[in-house]
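# give me coordinates for this.
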Amino acid sequence: MTEIKTQRVYAGAPGGWHSILVDRVWPRGIAKGDLDVTWLKEVGPSTELRTWFGHDPEKFDEFAQRYRQELDGSDALDELLHEVRGYQRVVLLFGAKDEEHNQAVVLATLLRERLSG
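Have a look, this model is predicted:
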């Protein structure tokens, strides 16, 4: 089974892991040539959902539910699943400061569910 973890993009891409950036917007202060990652921006939450969430931890559970609804049956999720299946170790990179309440956490949980079933 594929091992999946999440990490802030500003910590850099860890060696030995296939790195996937899951933000819709490229992270500030990082040049595109500085990261060796696969960028799947379409898997990131919509602008409307990101704006509503505003990285408010109290809204996280509802954010996760709405985000999963956005992803349900989407081509972006299918693309992510296809990308992940080819690797033993995958890290989902994100730009948010909050390491517990962000889309990568939701995606990691969703991927584990889909890959185990």
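
# only C-alpha atoms from now on, for both contacts and neighbour counts.
OK.

# verify the stated contact: V106 with A64.
Yes. Counting by Cα atoms under 8 Å, V106 touches A64, with 6.0 Å between them.

# host element of R68?
Assigned by DSSP states H and E, R68 falls within helix 60-71.

# run a quick neighbour tally on the nearest residue to K5 once chain neighbours are set aside.
Among residues not flanking K5 along the chain, V91 sits closest, at 4.8 Å (Cα to Cα, 6 or more residues apart in numbering). The number of residues packed near V91 is 25, by other Cα atoms under 10 Å.

# how about this one, so we can line them up?
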Amino acid sequence: MTIRCKRAYEAASRADGRRFLVDRLWPRGVRKTELPIEAWLKDAAPSPELRKWFQHDPARWPEFRRRYAAELAANPAVWQPLLEAARQGTVTLVYSAHDPEHNNAAALRQFLEEATASAAPAKPPCASRRGRARSARHR
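Model (predicted):
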């Protein structure tokens, strides 16, 4: 599973896989016909209140991530399609912020990766020990 982040102002490439715009606002100066995306997932973006509070301030990044994760956890229907797409191949989360490290796409990618890790099935219990005991009895 590969989830990437890329600015809306960067050229699309085949390596991007399926591209989804994850900003609540359309990127400034970009025509809708010029941005190759599969879908615009406004509802996967932070709430307007959270976006305004954050203001892309790196000092607020840890708290922004915590609040955004809480918003996402409360509404899995907005991010489940991204997770399903990522399980099928590469997904690129498209965003317009200037900072490549402190933006909603980066926080969303981390949330999705953590959701995948926590949803991974636990390793099955070791059945071979039980099987060996049986075979020893039947000898």
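
# what residue lies at the spatial centre of the second structure?
Centroid-nearest residue in the second structure, with Cα atoms, centre = their mean: R109, separated by 3.2 Å.

# looking for the alignment partner of that residue in the first structure.
By TM-score structural alignment, R109 of the second structure lines up with A108 in the first structure.

# what's next to the helix or strand hosting E49 of the second structure, contact-wise?
Per DSSP H and E: E49 of the second structure is located in helix 48-54. Helix 48-54 of the second structure has contacts (Cα atoms under 8 Å, 6 or more residues apart in numbering) with R24, R60, W61, F64, R67, Y68.

# may I have the residues that are in contact with the fifth one?
What it means is R67 of the second structure. Contacts for R67 of the second structure (Cα under 8 Å, 6+ apart) come out as L50.

# tell me where the first structure has helices.
47-53, 60-71, 75-85, 103-116 (DSSP state H).

# neighbouring contacts of the third one?
By that I understand helix 75-85 of the first structure. T2, L40, E42, V43, L71, V90, L111.

# now check the second structure for the residue matching G73 of the first structure.
Here G73 of the first structure is matched to A74 in the second structure, going by TM-score structural alignment.
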